[in-house]
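Colleague: Here's my sequence, what's the structure:
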Amino acid sequence: MDTFAIPRSVEWRETHITILNQQKLPLATEYIDLHTLEDVYDAIASLKVRGAPAIGITAAYGLALAASHYKAETVHEFHSRLKQDRDYLASARPTAVNLVWALDRLTAAAKDAASVNEAKTALIHEAIRIQIEDEDVCRRIGEHALSLFRPGDRVMTICNAGSIATARYGTALAPFYLAKEKGIELSVYALETRPVLQGARLTAWELMQAGVDVTLITDNMAAQTIKAKGIRAIIVGADRIAQNGDTANKIGTFGLALLAKSFGIPFYVAAPLSTIDLATKTGADIPIEERHPDEVTHLAGVRVAPEGVNVYNPAFDVTPNELITAIITEKGIVRGSYSAALPALFAKEEQHETI
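Modeller: Predicted coordinates:
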């Protein structure tokens, strides 16, 4: 049986994009087609597609799709329209850096095109390349992360940094898929991840599909679970990592890092280089998206809080670098002074590309 027989979250169909509607999981496996730039914007903003790498892939395809319909007569006119659409998609979710990274990579790929048709082709090819590269990147992250665990370990995670949040394998969940592939027993304790329940709806679902041993807990059970179940480590994904290692991830991550320090267990962040934003110096510079109060006051469309109550609903928090044991990337495991080590990863990447 194919351990990884899990639906892909994003697929390019030439005339449209097909995505797995993550809002419907786990009760229904529904695919929807995106035909317009507005469809793509809505899918990202409304969390039909989510996970920083998957958002970037979808946005890249969305920009390429929109550009394929431009009636521009000159390359200058084409790029003017492309910038407008790039800026529009970039505003869909402000915290995940992969969104802007993917859009900027596409615009750069078309920059030197000699004709409108050449520019359109360059955009499509670059979007496809981003997805292919992400699958390889995620597997390499998984291999590095797996080296940190021992057979039989119990590991905690929050939100969904898995296969459906990326091209394949995921980031924080990648080592569990690879462990399953290699016959190594690992157990996962997944926080439900209020208020949108990505852990309960998505992480639990996809790990069960792959036959990974997963136990679901509510967010406020984390400390007791670490103590009672002998959790050996916590591993999470990331939506943006600042130059100094401060990491923005799903709300609740900071609290887990504090618990890890209290219990003396390692706290790992797994993310590709594309999530590291060297232009953002510290976590204080990361914009934190605040979402609609209904996500907190309602469950499955049913109100569970009083009418008119004040609501604070940040989608992310920032974990200070000093609480992070290591950052796991496709280029290896980084520890210590992140301000020096993270830029060094990009220097190695640039050196490799010139060879």
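
Colleague: use CA for all of it now, contacts and neighbours both
Modeller: Fine.

Colleague: contact partners of the host helix or strand of residue 109?
Modeller: Secondary structure assigned from DSSP states H and E places residue 109 in helix 97-110. Identification of contacts with helix 97-110 by Cα atoms under 8 Å, 6 or more residues apart in numbering yields 52-53, 55-57, 59-60, 63-64, 82-83, 86, 90, 93, 118-120, 122-123, 126-127, 130, 239-240, 274-277.

Colleague: what do you get for stretch 153-161?
Modeller: Against stretch 153-161 from outside (Cα under 8 Å, 6+ apart): 51, 170-173, 185-193, 197-199, 202-203, 229-237, 250, 252-253.

Colleague: Return a PyMOL selection command for the buried portion of those.
Modeller: Those of those that count as buried under 16 or more other Cα atoms under 10 Å are selected in PyMOL with:
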select buried, resi 51+170+171+172+173+186+187+188+189+190+191+192+193+197+198+199+202+203+231+232+233+234+235+236+237+250+252+253
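
Colleague: Out of the contacts of stretch 153-161, list just those in strands.
Modeller: 187, 188, 189, 190, 191, 233, 234, 235, 236, 250 (DSSP state E).

Colleague: now the first one: how far from residue 31?
Modeller: To tie it back to what came earlier, the one meant is residue 187. 30 Å (Cα to Cα, to the nearest Å).

Colleague: got the residue ranges for the helices in the stretch 251-355 of the chain?
Modeller: 253-263, 294-297, 338-354 (DSSP state H, counting those that start in this stretch).

Colleague: One more, please, to line up against the first structure:
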Amino acid sequence: MSKPSDQPSLRWEDHTIVTLDQRALPHERLLLRLDTVDDVITAVTTLAVRGAPSIGLAGALGVALSAYAHCSPGSTGGQQAVRADAQRLAAARPTAVNLAWAVDRALGRLADGPDAVLAEATAMIEEDREVNRQMVAHAVQAVRDRCPQRPLRLLTHCNTGRLATAAVGTALGTILALADAGEVTEVLVDETRPLLQGARLTAWELAEAGVPHRVCVDSAAAAAMRQGLVDCVLVGADRITARGDVANKIGTYGLAIAAAHHDIPFIVVAPESSWDRSLADGRDIVIEERAADEVTSFGAVRTTPRGTRAYNPAFDVTPASLITAIVSEHGVHHASEVRT
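Modeller: I've put the predicted structure just below:
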């Protein structure tokens, strides 16, 4: 099995953020160089940079870009401009709590100057790598405890690997660790409509790692469970409430319902930074709704009659009652314990 690259999904280089353009994958590996806050916001909103941990790190580095642009050494005059940029960065995608969390953390060092802001942002990249390692170790054990049979047939949704984090990933990182231990027969990858993050990105990461996998349309997942093709479902999260309700890529809620019906473990793998304990439950989560043309067209080709409207939420909320366990770097949280 080949070893995927250990390079983080984004890095700071010569006062520029360098990252892979995820819109171009799997056909091209295009590097993006983000020089301004507007560049970062565009990259996040167009999903050139995506995945809750990654957009948080991009936001933090965006605060550093702003600090260098507006705050000369010994001056405090530009701090208001940096704070305004930070607000715009945090609002770029409202559902993933990691973005606002990381932006606020970087902004907290603004009084110490641009170098301090950058040091905080780059420290967060290194922290994310260690968080990934700890979280995956806990999640691997959580899967083994609930799925004693080996090897495993796993199902995942969207992309939660190294493209979405600074290291191996959350749910996909867990799948890769299990595969590396010889415990995976096959991974079913939901294509993840409408932008195909599963088909384009997760399948690409699994192919790079040499893990057997098949892509299925989102609506085939329940049938796969009924046919006995799935032993466990592993997904990530963009925001987790105090009671354990989880916002994740649209389609996750339906997967959880199907998994519960078929008595299949449904495990969420996400860092502590994805928790928002200021929200009591999932009804309080703001769900981003994206442009209609993501649904009414495929690529540049219109697939619906002109004038057709679309319902295009980027995320849905899975209630804690449907979740077997939530795993973070701190360990395994059983959904019933979280609710209590």
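
Colleague: How alike are these chains, TM-score-wise?
Modeller: Remark: TM-score between the superposed chains equals 0.94 [TM-score structural alignment, normalised by the length of structure 2]; 334 aligned residues with a Cα RMSD of 1.6 Å.

Colleague: about what we covered before: could you export the ones in strands among the contacts of stretch 153-161 of structure 1 as JSON lines, including distance to residue 18 of structure 1?
Modeller: Shown next, in JSON lines, are these (distance: Cα to Cα, whole Å):
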{"residue": "187", "distance to residue 18 of structure 1": "32"}
{"residue": "188", "distance to residue 18 of structure 1": "30"}
{"residue": "189", "distance to residue 18 of structure 1": "31"}
{"residue": "190", "distance to residue 18 of structure 1": "28"}
{"residue": "191", "distance to residue 18 of structure 1": "29"}
{"residue": "233", "distance to residue 18 of structure 1": "36"}
{"residue": "234", "distance to residue 18 of structure 1": "33"}
{"residue": "235", "distance to residue 18 of structure 1": "30"}
{"residue": "236", "distance to residue 18 of structure 1": "27"}
{"residue": "250", "distance to residue 18 of structure 1": "25"}
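
Colleague: For residue 304 of structure 2, grab the count of nearby residues.
Modeller: 14 (other Cα atoms under 10 Å).

Colleague: Residue 181 of structure 1: which element?
Modeller: helix 174-182.

Colleague: can you state the direction angle for that helix and strand 187-191?
Modeller: Orientation check (axes from the mean of the first three to the mean of the last three Cα atoms, to 10 degrees): helix 174-182 of structure 1 against strand 187-191 gives 150 degrees.

Colleague: counting contacts, what elements does helix 174-182 of structure 1 pack onto?
Modeller: helix 116-146 (3 or more Cα pairs under 8 Å, 6 or more residues apart in numbering; DSSP states H and E).

Colleague: next helix or strand past the helix it packs on?
Modeller: Sequence-wise, the next helix or strand downstream of helix 116-146 of structure 1 (DSSP H and E) is strand 154-157.

Colleague: Residue 5 of structure 2 -> structure 1?
Modeller: Residue 5 of structure 2 maps onto residue 5 of structure 1 when the alignment is built from TM-score structural alignment.

Colleague: Its match and residue 44 of structure 1: what is the separation?
Modeller: 24 Å.

Colleague: neighbour count winner among the two?
Modeller: residue 44 (22 against 10).

Colleague: Now do the contacts for the more buried one.
Modeller: Residue 44 of structure 1 sits next to 50, 55, 92, 93 when contact means Cα under 8 Å, 6+ apart.

Colleague: In three-state terms, label it for me.
Modeller: helix (DSSP: H, G, I helix; E, B strand; the rest coil).

Colleague: which residues of structure 2 does the helix holding residue 109 of structure 1 align to?
Modeller: Counting by TM-score structural alignment, helix 97-110 of structure 1 corresponds to 97-110 in structure 2.

Colleague: buried stuff in the matching stretch?
Modeller: Buried residues in stretch 97-110 of structure 2 (16+ other Cα under 10 Å): 97-107, 109-110.

Colleague: before we move on, what about stretch 13-31 of structure 2?
Modeller: Neighbour counts over stretch 13-31 of structure 2 (16+ other Cα under 10 Å) mark 16, 17, 18, 19, 20, 21, 22, 23 as buried.

Colleague: before we move on, back to that, residue 327 of structure 1: which of the helices of the stretch 251-355 of structure 1 is closest?
Modeller: helix 338-354 (8.7 Å; Cα to Cα).

Colleague: can you give me the offset of the closest one from its chain's centre?
Modeller: Chain-centre distance of helix 338-354 of structure 1: 21 Å, with Cα atoms, centre = their mean, to the nearest Å.
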